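Asker: Let me see the structure of the following:
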Amino acid sequence: MGSGGQKLRLLAFHGFRTSGTILAQQMEISRLSKNLEDLVDIVYLDAPNVASGPIPADVPSDIFRGPYYEWWNAEQDPTTKEILRYKGWDETLAFVKDYIGLHGPFDGFWAFSQGTILASLLLAMKQQGLILQHPCAPRFALCFGGVIAAPVMQHFYHATKIQAHSLHCIGDKDFVKKWSHKLMDTFDNPLLITHPRGHVVPALEGESLEKLRSFLMARQQESAL
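Answerer: Modelled structure (predicted):
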């Protein structure tokens, strides 16, 4: 059943070394595209950096075809394995800011895996007055298979929690589950949905789907004020 409100326009950030097209496929496979089509219009963006290494093992190339992109590549200290920098971050930040300025407005972010780091950092930086200060800038995030930024980037989260609305969909068998909860903890009053699967965009039904739809309908009501 439709909400009766104007559709939310969302900017979607794909996972590591995939693409906007692949995230759209993942949404189709999960039927979330169909189940939310009355509530949202989603724009699937490709990262500005071509994949700099092999495609993740859980991205079957016979189903999810390239080209493949990354928001950045996390470069590690070879001895300690500590992440030293996000190579490609500057290009991504400039690209996304320009895209929102040229193609906005967007109500919020829809993000998966590496894309959730980007969405959370953008909202944190917005809260600090560093970027996206225009009235129609994205104001909330939906994070699937979320990951918190590496310590080298966590200064952007600052001392206070992110005051934006957020929904976090976390898999019981997801190998990033611990980091998904850490990401959720950077937000003030986040909403949690769990599912029994791993690092995927899951099919949601019943109470979980209604929880997601209710979150989006609440954001619609805010837009109408």
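Asker: CA only for contacts and neighbour counts going forward, please
Answerer: OK.
Asker: Quick one: the strands in this structure, in order.
Answerer: With DSSP state E as the definition, the chain shows strands at residue ranges 8-13, 40-45, 49-50, 69-70, 73-76, 83-87, 108-112, 140-144, 165-171, 191-195.
Asker: Count residues in the vicinity of Gly4, would you?
Answerer: Each residue near Gly4 was counted by other CA atoms under 10 Å, and the total is 10.
Asker: my bad, should have said Thr92
Answerer: Residues contacting Thr92 under the criterion other CA under 10 Å number 18.
Asker: Correct me if wrong: it contacts Leu45.
Answerer: No - Thr92 sits out of contact with Leu45 when judged by CA atoms under 8 Å, with a separation of 11.3 Å.
Asker: I have a second one here; can you model it like the first so I can compare?
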Amino acid sequence: MGSEGQIVRKPRFLGLHGFRTSGAILKKQIETKWPKSVLEKIDIVYPDAPFPAQGKSDVEGIFDPPYYEWFQFNKEFTTYTNFDECLAYIEDIMIKQGPFDGLLGFSQGAILSGGLPGLQAKGVALTKVPKIKYLIIIGGAKFKSESVAADAYSSPIQCPSLHFLGETDFLKPYGLELLKVCVDPVVIHHPKGHTIPRFGDEKGLESMMNFLDKIQKELPEKQEREIDYKEDALEA
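Answerer: Reported below is the predicted structural model:
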């Protein structure tokens, strides 16, 4: 492997967009709001969710269609439809476009991101891809489906996680609940609502940069495993 192991690469994250938006919308939100100093330290892949929006999007008139959703749910958010299909779809993306170092999610994508490490640890999702190592959660919450939550949070979420919490976000109380099942989470507070925030102060930006720097320092140890993973995928 020699010099190849010394190549500095950015951490790669799979970016999961919000309900009835799209990968292109999440990309635009992040790239117009986060400073170049952050964007230069991370690679994010922005797929669309598997299902076309089955109703009106909250971003209609702000961002152009098409809009997508990861899975559907009842009014109380306790029963999910097409959830297994969603998990298989995400795994397929990770196989074809991976490996990924972590997940970044907003809203419905953040709920998924926060729950996937636990589902993977239980062996009920993402069984064919490397372990999720890092999380960036923006406007997240816990799964409310009892059957899904039982697997997702059966043990604490061990991987390092960074959480954006908006003071006026309707999901903030549920985002705080998610923090309780994470081991040593990093939290960035912002004054806005349910949105991709700008970095309003130096403290938040410093927390983000430190989180990405920590990942960067750990990446070289992954080079060998990454090559093994690609060889396994080719043989499969």
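Asker: Need the TM-score between these chains.
Answerer: Comparing the chains after superposition, counting by TM-score structural alignment, normalised by the length of the first structure, produces a TM-score of 0.88; 213 aligned residues with a CA RMSD of 1.8 Å.
Asker: quick revisit: in CSV: the strands of the first structure, plus mean neighbour count.
Answerer: What follows is the strands of the first structure, written out as CSV (neighbours: other CA atoms under 10 Å):
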stretch, mean neighbour count
strand 8-13, 23
strand 40-45, 18
strand 49-50, 18
strand 69-70, 23
strand 73-76, 14
strand 83-87, 16
strand 108-112, 26
strand 140-144, 26
strand 165-171, 23
strand 191-195, 16
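Asker: mind checking which of those strands is nearest Met125 of the first structure?
Answerer: Each of the strands of the first structure was checked against Met125 of the first structure via CA to CA, and the shortest separation belongs to strand 140-144, namely 12.9 Å.
Asker: If you count contacts, what does the closest one end up packed against?
Answerer: Identification of packing neighbours for strand 140-144 of the first structure by 3 or more CA pairs under 8 Å, 6 or more residues apart in numbering; DSSP states H and E yields strand 108-112, helix 114-127, strand 165-171.
Asker: Repeat the analysis, applying 7 Å as the threshold.
Answerer: Contacting strand 140-144 of the first structure under the criterion 3 or more CA pairs under 7 Å, 6 or more residues apart in numbering; DSSP states H and E are the following elements: strand 108-112, strand 165-171.
Asker: what's the angle from that strand to helix 114-127?
Answerer: Angle between the axes of strand 140-144 of the first structure and helix 114-127 is 160 degrees (criterion: axes from the mean of the first three to the mean of the last three CA atoms, to 10 degrees).
Asker: buried stuff in stretch 79-92 of the second structure?
Answerer: Neighbour-count burial for stretch 79-92 of the second structure flags 80, 86-87, 89-91 (criterion: 16 or more other CA atoms under 10 Å).
Asker: closest one to Pro56 of the first structure among the strands of the first structure?
Answerer: In terms of CA to CA, the element of the strands of the first structure nearest to Pro56 of the first structure is strand 69-70, at 11.3 Å.
Asker: ok, and what's touching the closest one?
Answerer: Contact with strand 69-70 of the first structure is made by 16-19, 46-47, 49-51, as judged by CA atoms under 7 Å, 6 or more residues apart in numbering.
Asker: which of those residues lies closest to Ile193 of the first structure?
Answerer: When the contacts of strand 69-70 of the first structure are ranked by distance to Ile193 of the first structure (CA to CA), Phe16 comes first, at 22.1 Å.
Asker: The second structure: which residue goes with that closest one?
Answerer: With the correspondence set by TM-score structural alignment, Phe16 of the first structure lines up against Phe19 in the second structure.
Asker: rewinding a little: pick the one among the buried residues of stretch 79-92 of the second structure closest to Leu135 of the second structure.
Answerer: Ile90 (15.2 Å).
Asker: Please enumerate the helices of the first structure.
Answerer: All helices of the first structure, identified by DSSP state H, fall at 20-29, 32-35, 89-103, 114-127, 177-184, 206-224.
Asker: for these, which one ends up most surrounded?
Answerer: Relative to the other members of these, helix 114-127 carries the highest mean neighbour count by mean count of other CA atoms under 10 Å, namely a mean of 24.
Asker: now that one: which residue numbers in the second structure?
Answerer: Helix 114-127 of the first structure covers residues 108-121 of the second structure once aligned (TM-score structural alignment).
Asker: possible to save the contacts of strand 69-70 of the first structure as CSV with distance to Pro138 of the first structure?
Answerer: Listed next are those as CSV, based on distance: CA to CA, whole Å:
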residue, distance to Pro138 of the first structure
Phe16, 22
Arg17, 24
Thr18, 23
Ser19, 21
Asp46, 18
Ala47, 18
Asn49, 22
Val50, 25
Ala51, 26
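Asker: Can I have the buried ones of the residues you listed as a ChimeraX selection?
Answerer: When burial is assessed using 16+ other CA under 10 Å, the buried subset of the contacts of strand 69-70 of the first structure is captured in ChimeraX by this command:
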select :16,17,18,19,46,47,49,50,51
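Asker: Geometrically speaking, which residue is the centre of the second structure?
Answerer: Geometric centre of the second structure, nearest residue: Leu104, 2.6 Å, by CA atoms, centre = their mean.
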